[in-house]
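In: just coords:
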């Protein structure tokens, strides 16, 4: 995310003042350039799932889906991020949070449903697979509501979820041999689809490009915690995660520093303005202390 924010600011520094004002009216090329030398980030970390959207995937998108809408979460690797940024400038993409991606897709589908012509929309998802269900459900609701109207036009939507070929199991034409008791027509319908391969960032339980750590937060896990609560102490507080006791060289709690960027992001998404606390930190701290997580 830190690398993507740096890339975002570098691209904004090459925009005109008018283009920057559309993103944030209180900034221009000079203010953006003044931020660049103050922006530092931790370069040794990565998300094991978002890292799958790399060079090979970007090449496939350019080859097969050059006319599709592109979406990218803030944490996808730089190549996918840059591709979506460029698409955004053409009005064909979005870069942001999962909610930003969902809003972008539903708005484009709604616009297509409201038009008086046939439409086929393609959306390439650059995010974790957990987003797919919410997006498909929202798109289905819009398409079903459109079918109930008297319009003769039709809108179809294709959701493309790209991943590296290394995460997929190969199949052969002989993979249907276990279905010999079925008719030939049934065999054609039941042909096996290449599935996910076990490996980092991918599992048979979560599906391709699914985060194994996010999948630990399940209803089954929650029920297990509730069942383990003792009768004498029926409060889940006993399972509360312990806070890090370590501190930064400046004496601040690591837990506090780690959560602070997320709180700043939530404030910006809710109000459209950077929080005063963040502004004061940037303006008051020496450059070497103004570290972006």
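Out: Received the coordinates, thanks. This is a predicted model, so every value here is computed, not measured.
In: Could you use CA atoms for every contact and neighbour count after this?
Out: Will do.
In: I'd say residue 113 and residue 143 touch.
Out: Yes. Counting by C-alpha atoms under 8 Å, residue 143 is a contact partner of residue 113 at 7.3 Å.
In: what about these two, which has more around it?
Out: Neighbours per residue (other C-alpha atoms under 10 Å) separate residue 113 from residue 143, with residue 113 holding more: 23 against 18.
In: So the nearest residue to residue 85 once chain neighbours are set aside versus residue 105, what's the distance?
Out: Distances taken as C-alpha to C-alpha, 6 or more residues apart in numbering place residue 95 nearest to residue 85, at 6.5 Å, with adjacent residues excluded. Distance of residue 95 to residue 105, given as C-alpha to C-alpha, to the nearest Å: 12 Å.
In: Give the intersection of the neighbour lists for the two.
Out: By C-alpha atoms under 8 Å, 6 or more residues apart in numbering, residue 95 and residue 105 have no common neighbours.
In: so what's residue 131 up against?
Out: residue 98.
In: what about it, which SS state?
Out: Classification of residue 131 by DSSP: H, G, I helix; E, B strand; the rest coil places it in helix.
In: which helices and strands does the biggest strand by length in the chain pack with?
Out: Counting residues, the longest strand in the chain under DSSP state E turns out to be strand 119-126. Counting contacts by 3 or more C-alpha pairs under 8 Å, 6 or more residues apart in numbering; DSSP states H and E, strand 119-126 packs against strand 69-73, helix 98-114, strand 155-160.
In: Run the angle between the longest one and strand 69-73 for me.
Out: Going by axes from the mean of the first three to the mean of the last three C-alpha atoms, to 10 degrees, helix 98-114 is angled at 160 degrees with respect to strand 69-73.
In: Alongside the first one, take a look at this:
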């Protein structure tokens, strides 16, 4: 079958079937380096794969290349497949490349820690204390939400139960919030997990940039009666710790940061970013 060369402004190109040449005429098209996606404007949506653009598959289906090729997007190398079938096919190829791997997690012990690989992505792992391995045995895991958190799944008599990994490890319920101190989403060792109240969790938030607030910094307020005077305070569990008054907004923000670090250490409290 004959093919037509379609060139991009950056010098890149692809080959398509003659019947699809019109899809690319008069469009502002580019392709990021090492990508099979095209980005074009102004009429169409951005970041759509070339194969999807050409085939326009119905909902629940996707366009794929029969043979992975950065340049060959002719009809004879494209097909429409069910998304679920494609996912199963991808999983099967992975298992063929990695014998012995399945949905069941793989445990690797290192000193007093355990590295748990639960899927086939490079970042699909987490670290726990060796003594906690028994708590997660019998579970499978998946990433959920934004930012990504890890959910533990257990099936008994056909019924699945779901728990967040951090609550499973600390044996807490949904009324408690568990945070990772160093913000490493793969580190679930007990030294990196902390149970906190909803009031205490406010310490993790950045500045409240509500319109009309007197300061751009967290924990900093301008005196109403004394113009040019700034007050700093840190509220913990409903109790206000007044840190004093300062002649500048930045000095008050610095005082907040200093006291927060002294009280909780680095990494726990969201500090003010001061230029």
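Out: Great, that's in hand. What you see is a predicted model, and the numbers here were worked out from it, not measured in a lab.
In: Quantitatively, what TM-score do the chains reach?
Out: In this superposition the chains share a TM-score of 0.18, using TM-score structural alignment, normalised by the length of the second structure; 80 aligned residues with a C-alpha RMSD of 6.2 Å.
In: that older thread, please identify every residue contacting each of residue 113 and residue 143 of the first structure.
Out: residue 155.
In: picking that back up, of all the helices and strands packed on strand 119-126 of the first structure, which lies closest to residue 269 of the first structure?
Out: helix 98-114 (9.5 Å; C-alpha to C-alpha).
In: List the buried residues in the closest one.
Out: By neighbour count on 16 or more other C-alpha atoms under 10 Å, the buried set for helix 98-114 of the first structure is 98, 101, 102, 104, 105, 106, 108, 109, 110, 112, 113.
In: who touches the nearest residue to the fourth one once chain neighbours are set aside in this structure?
Out: Spelled out, that is residue 104 of the first structure. Of all residues not flanking residue 104 of the first structure in the chain, residue 94 sits nearest, at 6.8 Å (C-alpha to C-alpha, 6+ apart). Applying C-alpha under 8 Å, 6+ apart to residue 94 of the first structure gives the contacts 70, 71, 72, 84, 85, 87, 88, 100, 101, 104.
In: didn't residue 142 of the first structure look like it was pressed against residue 108?
Out: No. Using C-alpha under 8 Å, residue 142 of the first structure is not in contact with residue 108; the gap is 10.6 Å.
In: Give me the distance between residue 242 of the second structure and residue 220 of the second structure.
Out: In this view, residue 242 of the second structure and residue 220 of the second structure are 10 Å apart by C-alpha to C-alpha.
In: ditto for residue 82 of the second structure
Out: Taking C-alpha to C-alpha, one finds residue 82 of the second structure at 55 Å from residue 220 of the second structure.
In: Settle it for me: which of those two has more neighbours?
Out: Comparing residue 82 of the second structure with residue 220 by other C-alpha under 10 Å, the one with more neighbours is residue 220, at 28 against 14.
In: Which residue, other than its chain neighbours, is closest to that one?
Out: Closest to residue 220 of the second structure by C-alpha to C-alpha, 6+ apart is residue 232, at 4.6 Å.
In: Helix or strand for that neighbour, just tell me which one.
Out: Assigned by DSSP states H and E, residue 232 of the second structure belongs to strand 230-236.
In: Give me the helices and strands touching that strand, please.
Out: Applying 3+ C-alpha pairs under 8 Å, 6+ apart, we find strand 230-236 of the second structure packed against strand 220-222, strand 239-246, helix 249-264.
In: try it again with 6 Å
Out: Counting contacts by 3 or more C-alpha pairs under 6 Å, 6 or more residues apart in numbering; DSSP states H and E, strand 230-236 of the second structure packs against strand 220-222, strand 239-246.
In: Check the ones you listed for me and report the most buried one.
Out: strand 220-222 (a mean of 23; mean count of other C-alpha atoms under 10 Å).
In: Give the helix, strand or coil label for residue 109 of the second structure.
Out: strand.
In: which residues sit in contact with it?
Out: Counting by C-alpha atoms under 6 Å, 6 or more residues apart in numbering, residue 109 of the second structure touches no other residue.
In: what do you get if the cut-off is 7 Å, keeping everything else the same?
Out: Residue 109 of the second structure is in contact with residue 115, counting by C-alpha atoms under 7 Å, 6 or more residues apart in numbering.
In: quick one: it and residue 129 of the second structure, what's the gap?
Out: 10 Å.
In: what does residue 149 of the second structure give?
Out: 18 Å.
In: quick one: residue 50 of the second structure and residue 40 touch, right?
Out: No. Here residue 50 of the second structure does not reach residue 40: they are 10.6 Å apart, not a contact under C-alpha atoms under 7 Å.
In: Settle it for me: which of these two has more neighbours?
Out: residue 50 (21 against 17).
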